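J.: Fold the following and give me the result.
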Amino acid sequence: MKHISTLLLLFFTLGIYAQKVEIPVDTTVVTEHSVRIKGQNIKYTATTGTQPVWDESGEPIASLYYTYYKRSDIQNTENRPLVISFNGGPGSASVWMHIAYTGPRVLKIDDEGFPVQPYGIKDNPHSILDVADIVYVNPVNTGYSRPIPDKEGKIEREKFFGVKADIKYLAEWLNTFMTRNNRWLSPKYLIGESYGTTRVSGLALELQNSQWMYLNGVILVSPTEIGIDREGPVEVANRLPYFTAAAWYHNALPQELQNRELVDLLAEVEEYSINELLPVLIKGGFTETSKKQQAAEKMAYYSGISEKVILQNNLEVPIRYFWKELLREDSGYTVGRLDSRYLGLDAREAGDSPDYNSELTSWLHSFTPAINHYLREELNFKTDLKYFMFGPVHPWDRSGDNTGENLRQAMAQNPNLDVLVQSGYFDGATTYFNAKYSMWQLDKSGKMKDRLSFKGYKSGHMMYLRAEDLKNANDDIREFIENSLPKEGAPAKY
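T.: Here you go, the predicted model:
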């Protein structure tokens, strides 16, 4: 590996211990590969390494690790889309979408997403690399990315670890990346998963207003609230469709509902939640007893948990309690938070929340060995740094989260900017119905609704782990990119 420049510095991990590590500040490693996608052999280069974050005086204050995939048989990139990919957390590496979703290599897992041994990765025949180049970016303290202490050994946390700070420095970093890789003329897309949707929603406007970089699309995978308020009765009502989906998957609903196609059933529950349940919840303790009883009966019918439990919680069953309660009487297992298809086993069946997130432990089982092996042995990036699947970024300053409004403003300023929302029906952390709600609330004027679209999948937070949805979700991105590219010579105007 050729180091353009490196620093030997003291890095503190969580303040518990210190060790001397060599952090490559500005490094590039290039390897050549090929993959078969949609029956076509695609040759590509993988560029991996680190690129600095600069301060106002031009000194490096952080080193961000990235991996950039570029088709090597297309020389003219002015019409070649570039997808910039972020994961979430905050504090999560880009590993998840990198080696399980859009990239040219994916995990060896079973068709439903569960780990198998021997661990490893394989070619991804559904990657979007046929239609777009991709760069996976790791923010500070994720993956191999690290802050660089000043001369006194201090790290300016406020420059990295917060909603606004995160967006600001990443926009600057992307400006440098575009210049170094000659991608200013390319159509540009941001994709973010989970907290990454907060990140890319804010970046859409920051890139336009501070970097004068205009996008063609933003893809929100399992989106967070993106600063859109839904507290109180709305948040409670919005839970029910997810409850239905999880119960349907575990065969916990009445048989007449189990026999229904999931998407059709969910449409019915959505209408009930909006038109009937929400008015009952709004009146709270002043709701007529008969209406409260009717609501509890209907919620029990649609959720797979008892009317008694629902009434004991005043119709507001906590979502963590649902993960514990759904299968308590049947099998005693808990269901997963990020993907409720996964089962957990607690020390005792009693209690009001699961002991652990069963889906996350399963995912770390397969992702961690795969990414560590892949980056070192296939992409030839050699380092003794620990790869942070989840890094020390907390406390995270969440004040001033106006990212949904930022995205709306970016769309208003840029007629060429479209948005795609992707969600799994069995995601209990960032539920699909909350994702729909955010999309509906994003532009209350309705004047841009034809530029907003939603796709749902019969899986969870990382819908792409399920083989069928790996194909479908990538195809949806591929179609979104192709449809959002303006026709040659078409002006960006209303």
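
J.: contacts and neighbour counts: CA atoms only from here.
T.: Fine.

J.: my read: Thr431 touches Ser423, true?
T.: Yes: assessed by Cα atoms under 8 Å, Thr431 is found in contact with Ser423 at 7.4 Å.

J.: Please identify which of the two sits among more neighbours.
T.: Neighbour comparison, Thr431 and Ser423: the larger count goes to Ser423, with 30 against 27 (by other Cα atoms under 10 Å).

J.: Before we compare anything, build this one as well:
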Amino acid sequence: MAEEHVAATPEKAAAASKTFTWRAGEQALQYDATAETVECLARDGAKLGDMFCLSFVVPRNPNAPRPVTFCYNGGPGSSSVPIDFGGFGPRILAESPDLAHLSTPWPVVDNPHTPLPVTDLVFMDALGTGYSTVEKGKEAEVWCVDGDAKAFAAGIAAWLTAHGRWGSPVYLMGESYGTVRNAVLVRMLQEQGVGVAGVVMVSALFDWSQTLPGNVLYYAGLLPTYAACAQWFGRAGQGEDPDEFFERACRWAGEQLAPALLLGDAVAPERERELAGQMAELVGVSEQWLLERHLRVELEDFRQELLRDEGKVVGRLDMRHWTWLDQPVQLNGDHIAAEDPADDATNSACVAAFRAFLQELGYEGPSVYLDNNYEKVNKDWKFAHQAPGVLDTGMAPNVAYDLATAMRRAPRMRVCLIGGRYDAATPWWNVEQTLANLYLPTELKANIEGHLYGCGHMAYYDADTNAAMGAMLRDWYQK
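T.: Okay, the predicted model is just below:
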């Protein structure tokens, strides 16, 4: 390991950089890790905030510039720690057995599946999360769909300038709400003269209306994920291949369930009972329970119902996880939604690994690191967004139109979609349904790759998925 290099930044924690060696089998790669903040300036020069970045850069050949990928999580209100130390950075949490809850601290190892051999990586914290700060009075300006994308566009431009990387191919990698950000950001960067070579969408959601209560697409989209969960726990699909069972559930959701939900009480009682029987066979709960809900199954209801006879509730971000049901006095819907065993299993271990790495790097940030700031950022977030070419501002945005516009402008730009069967936060069925309704020309559709894995929302926490996904991404970058 080389000696430490420190550069002071006025009115900020000093940037810190060290050189490390990544090893995987017989492979070895030297890289520089740098923790710093960059200034985010609006187009008129007004300061929006300071964005914290942790970058991993391989010394490069000036005649063959390496790609650089800007990475972030979602929320809104999440820092970039999970996507970094969870799965894509050069160091990650060691593999956990059988979906176990990790103790803290948890061993950290060189990540054999990181895309670092083919692209430099810059992990960025959204303003108001992690060590990123918002200028006083600018919160409403940046805690919204368009303002957030503007802040990231400014942060990316500042990083490219500070590191002399304007000649490098630029990629974006976002997870969850980070995919909403990606869709708006890639269009916005184009409008500011920054071309994007490719976009990686991990656990994507583009049409926010599908999350609203009572939306038919919400119920239909969750059905295949419920089925995958029921199969995992032995309540449905016994003896069937998981991929084939999931695909069968996807077809049934689109061809049988969605049309019936659109008809509402115009569906004959006999037909509703027939559908309830078919649905019960797929999702592992009783026909009567489904009839009482007229086939409209809320996520928090299903999480508590599937294993109720065992006194358990299943996860949301990854429905393979479970924990014990709370007492009846605690069964507030918001509480159940927030109490997610899939998140509990990994979050503290991931944050501890990140903080320990910053200590090793010599970065002396504040003692408080907002790994998530949902109670402030998410609570105050404004979802209004005017899609390109659309006259009205939608309160529940569909940013797929932004993505389609960006793809038409840059017909060589590629998009990689990654999703998980057990992800109930951003169901795979909804992504496919949204993109199918863009009616993209064949030439542009060929630039979109979809990869479904046997994982949850944080795809990288699944060891088998991380290995397959890592190999896939290295190939994808080099196409």
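
J.: TM-score for these two?
T.: After superposition, the two chains reach a TM-score of 0.89 (TM-score structural alignment, normalised by the length of the second structure), with 453 aligned residues with a Cα RMSD of 2.1 Å.

J.: about what we covered before: mutual contacts of Thr431 and Ser423 of the first structure, please.
T.: Common neighbours of Thr431 of the first structure and Ser423, using Cα atoms under 8 Å, 6 or more residues apart in numbering, are Ser222.

J.: ok, Cys416 of the second structure - contacts?
T.: Cys416 of the second structure touches 198-201, 448-451, counting by Cα under 8 Å, 6+ apart.

J.: Can I get the buried part of these as one PyMOL selection?
T.: A single PyMOL command selects the buried members of those (16 or more other Cα atoms under 10 Å):
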select buried, resi 198+199+200+201+448
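
J.: Please render the contacts of Cys416 of the second structure as a markdown table that adds distance to Ala158 of the second structure to the earlier fields.
T.: As requested, the contacts of Cys416 of the second structure are arranged in a markdown table below (distance: Cα to Cα, whole Å):
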| residue | distance to Ala158 of the second structure |
| --- | --- |
| Gly198 | 20 |
| Val199 | 20 |
| Val200 | 21 |
| Met201 | 23 |
| Ile448 | 29 |
| Glu449 | 30 |
| Gly450 | 31 |
| His451 | 32 |
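
J.: Which single one of the contacts of Cys416 of the second structure is nearest to Leu306 of the second structure?
T.: Checking the contacts of Cys416 of the second structure against Leu306 of the second structure by Cα to Cα gives His451 as the nearest, at 27.4 Å.

J.: Quick one: map that closest one onto the first structure.
T.: Counting by TM-score structural alignment, His451 of the second structure corresponds to Lys455 in the first structure.

J.: Please name the nearest non-neighbouring residue to that match.
T.: Gln422 (4.9 Å; Cα to Cα, 6 or more residues apart in numbering).

J.: Over to Lys436 of the first structure?
T.: Using Cα to Cα, 6+ apart, the closest residue to Lys436 of the first structure is Phe454 (7.2 Å).

J.: Name the SS class of that neighbour, please.
T.: Using DSSP: H, G, I helix; E, B strand; the rest coil, the structure places Phe454 of the first structure in strand.

J.: cool, and Thr6 of the first structure?
T.: Going by three-state DSSP: Thr6 of the first structure is strand.

J.: show me what contacts the closest residue to it other than its chain neighbours?
T.: Using Cα to Cα, 6+ apart and skipping residues adjacent in sequence, the residue nearest Thr6 of the first structure is Pro24, 4.7 Å away. Applying Cα under 8 Å, 6+ apart to Pro24 of the first structure gives the contacts 3, 5-7, 50, 63.

J.: what's the spacing between the residue nearest in space to the middle of the second structure and Ala425 of the second structure?
T.: With distances taken as Cα atoms, centre = their mean, Glu175 lies nearest the centre of the second structure, 1.9 Å away. Here the criterion is Cα to Cα, to the nearest Å. By it, Glu175 of the second structure lies 11 Å from Ala425 of the second structure.

J.: counterpart of stretch 169-189 of the second structure in the first structure, which residues?
T.: If you align by TM-score structural alignment, stretch 169-189 of the second structure falls on residues 187-207 of the first structure.

J.: what's the spacing between that stretch and its chain's center?
T.: Stretch 187-207 of the first structure sits 10 Å away from the centroid of its parent chain (Cα atoms, centre = their mean, to the nearest Å).

J.: Could you do stretch 381-389 of the first structure as well?
T.: How far stretch 381-389 of the first structure lies from its chain's middle: 22 Å, per Cα atoms, centre = their mean.
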